[in-house]
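# Have a look; sequence and predicted model below, questions after that.
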Amino acid sequence: MKTRRWRDALLQQEDLNFLLTNRVPRMALTRFMGWFSKLRNPWVRDASIAVWRLFTELDLSDSKKMHFDSLHDCFTRELKPGARSVDGDPDVLASPCDAIVGACGAVDGTRVFQAKGFPYEAAELFGDAQAFEPFRDGCYVTLRLTSSMYHRFHAPHDSRVERVTYLSGDTWNVNPIALKRVERLFCRNERALVEARLLGSDHRIALVPVAAILVASLRLHCLDLLLHLGYRGPKRIDCTADYRKGDEMGWFEHGSTIIVFAPAGFSLSPGIAPGRQIRMGQALMTLPRAASTASTASGG
């Protein structure tokens, strides 16, 4: 209990937190962690998980397995069957991941917020103003995955991924302290734009997984490659991959953020507000009624 109080007091010191997680060689530490976390040494694995537990509320009770080959194996763990239930309502866009809700709401033209008083241009986040046009005056939700959370993410609705765009960048921490201090943080960091179309509808959705310090690798099932700091392949990758709501789409190598965008006419589901903890599969947004009716009529 004393250790937990000491840890919480330390983490609440904003200046120290920001210094320790940002005023360091972020890229070098991120590359090191990518290597270190994959070491298959029982002593390294056990010591690393013990330290991880010291600084987070790590809960492995819903993990598919309890014995891990490495720290990375624990980070990217799968869940037990039935550990999450997915909202089956065709009117609902489900949360793609376990997360804490950050800034969210209506898109003001192309402007959204990373924190109160810190706006940014979503077109810059996308890296392409034209790609953002379907989401002008739409709806968005920022979902922050803490390091102890389940790190895989899933399809919010029956959908077809049509394109992935990789955008290289920095690895600033994406915790609330950094979001209140670093302008346009999400636009600075390593990220990917995943563009999809709802099956049976003309509506598009977009997921923007954003990397952070210690995490700059992203695995997507629709691509036969790993997106990471050393990636030198094509930035824009066209693909065709169909998913049913709740199907696994990929995972982070650690924890970070996913920003979900939907077009005008979508709205936040009841209770979605900054600070709320949400689980994968729970209601995140509500579709326009006409869109969900068309999807149901077409059979997906």
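All right, it came through fine. The structure displayed is predicted, hence computed values, not measured ones.

# contacts, neighbours, all on C-alpha from now
Will do.

# ok, now which ones touch the residue most central in space within the chain?
Closest residue to the average C-alpha location of the chain: residue 258 at 2.6 Å, with CA atoms, centre = their mean. By CA atoms under 8 Å, 6 or more residues apart in numbering, the residues touching residue 258 are 142, 143, 144, 145, 207, 208, 209, 210.

# repeat that with 6 Å
For residue 258, the residues meeting the contact criterion (CA atoms under 6 Å, 6 or more residues apart in numbering) are 143, 208, 209.

# Check the spacing between residue 67 and residue 60 real quick.
Plainly put, residue 67 is 10 Å away from residue 60 if you go by CA to CA, to the nearest Å.

# Comparison target, given below:
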Amino acid sequence: MMKIRRRFQKWMLQEDLNFLLTNRIPRIALTHFMGWWSKISHPWVVKSSMAVWRLFSDLDLSDAKQKEFDSLHACFTRELLPGAREVNPDPSFMTSPCDAIVGACGQISQGQVFQAKGFPYQLQTLLGSSEYCRHWPSVLEGGSYLTLRLTSSMYHRFHAPHDVQLQHVTYISGDTWNVNPVTLKRVEQLFCKNERAVLHMQTNDGVPFLIVPVAAVLVASMRFHAVDVLLNLRYKGPNEMSCDAAYAKGQEMGWFEHGSTILVFVPPGFERADGIATGQHVRMGQALLKRS
């Protein structure tokens, strides 16, 4: 079984084939189907689906609170065993909100950031033009950004990177392109095309910053504890939702229903923590950014 999985994964690493199979498909229709399929609780469906999932990925449930699941959805959104992640308590650090692989990261310059080398996008385009988002490019100019990619097999819940206040949520409906490195090198302004939510945040000592979860093919469902609706492609609005939710550092804020990407944007005054670079695997609670 291990040899078959490795051969299959190696085959899928061929860029042209990967792009074709994960993007040149009816993305939105398949995403709707996956949302329905993942909630089926029949044991045959669950066991066969889990077997296929393991073929595609290195699924590891050793740190999961549950070991048996009554649906794929329950596995996608699984909780961790108590103590499975250590949250860095130092208040000078902002920690990773999720388990992830670090993608493009760097400085915000003239309102521009990168999804991959040679593929820039404008921060304002990502955030949209609503009155709640127009001021952010100037607030964040000269600051830092990080791209955190969650694979399908990873823990899918996200947590507060500091003691924070969630003040507002802007939901932007969109497409469901894959967000893997192959697609990021081929589709311009991909994050600006996909469904996403802008989380307007502020640390308890007054530092404003943004977390932007971006959905992808087979995902397109995000749950935030501070918002009483499931945000997905069927959601019709309103797109602006006021919040007043306080979170302690490391406290759970919500989850994806598969795997996708979280973008973090902070103003000047931060630098990346030691070892944080493109390609680095990080875990929720690990030091991500340090006040300089």
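That came through fine. Since we're looking at a predicted model, the values are computed, not measured.

# Do you know the score for how well these two fit?
The TM-score (TM-score structural alignment, normalised by the length of the second structure) is 0.97; 287 aligned residues with a CA RMSD of 0.9 Å.

# that older thread, now the second structure: which of the contacts of residue 258 of the first structure match?
Using both residues aligned by TM-score structural alignment, their matches' CA atoms under 6 Å, the second structure keeps these contacts from these: 143, 208, 209.

# Buried subset of those residues as a PyMOL selection?
PyMOL command restricting these to the buried ones, with burial defined by 16 or more other CA atoms under 10 Å:
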select buried, resi 143+208+209
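
# For the kept ones among the contacts of residue 258 of the first structure, give me CSV that also has distance to residue 17 of the first structure.
Shown next, in CSV, are these (distance: CA to CA, whole Å):
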residue, distance to residue 17 of the first structure
143, 21
208, 25
209, 23
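
# mind listing which of the kept ones among the contacts of residue 258 of the first structure are in strands?
The strands in this structure, assigned by DSSP state E, contain 143, 208, 209 from these.

# Just tell me what the second one corresponds to in the second structure.
What it means is residue 208 of the first structure. Residue-level alignment of residue 208 of the first structure against the second structure, with TM-score structural alignment as criterion, gives residue 212.

# so the counterpart of residue 161 of the first structure in the second structure is in which element?
Taking TM-score structural alignment, residue 161 of the first structure has residue 166 as its aligned residue in the second structure. Per DSSP states H and E, residue 166 of the second structure falls inside strand 164-172.

# ok, now residue 142 of the second structure?
Of the helices and strands defined by DSSP H and E, none includes residue 142 of the second structure.

# Pretty sure it sits against residue 108.
Yes - contact status for residue 142 of the second structure versus residue 108: in contact at 5.2 Å, counting by CA atoms under 6 Å.

# Looking at these two, which has the bigger crowd around it?
When residue 142 of the second structure and residue 108 are compared on other CA atoms under 10 Å, the one with more neighbours turns out to be residue 108, at 22 against 19.

# What's the separation between that one and residue 271 of the second structure?
Spatial separation of residue 108 of the second structure from residue 271 of the second structure under the definition CA to CA is 12 Å.

# Check residue 201 of the second structure too.
Here residue 201 of the second structure is placed at a distance of 18 Å from residue 271 of the second structure (CA to CA).

# between the two, who's got more neighbours?
More neighbours surround residue 201 than the other of residue 201 of the second structure and residue 271, with 22 against 19 (other CA under 10 Å).

# The residue mapped onto the more buried one from the first structure: what's it in contact with?
Aligning on TM-score structural alignment places residue 201 of the second structure opposite residue 196 in the first structure. Shown here is residue 196 of the first structure, whose contacts under the criterion CA under 6 Å, 6+ apart are 160, 161, 162, 204, 205.

# Wasn't the last one part of a strand?
Yes - assessed with DSSP: H, G, I helix; E, B strand; the rest coil, residue 205 of the first structure lies in a strand.

# what ranges do the strands span in the stretch 201-300 of the first structure?
With strands called from DSSP state E, counting those that start in this stretch, the stretch 201-300 of the first structure shows them at 204-210, 218-220, 226-227, 236-243, 248-252, 257-262, 267-268, 277-278, 283-286.

# quick one: the residue mapped onto the residue nearest to the centre of the first structure from the second structure and residue 115 of the second structure, what's the gap?
Residue mapping for residue 258 of the first structure onto the second structure gives residue 262, with TM-score structural alignment as the criterion. Applying CA to CA, one obtains 12 Å for the distance of residue 262 of the second structure from residue 115 of the second structure.

# The strand holding residue 166 of the second structure vs the first structure, mean deviation?
Superposed on the first structure, strand 164-172 of the second structure shows a mean distance of 0.3 Å to its aligned residues (mean CA distance after the TM-score superposition for the first structure).
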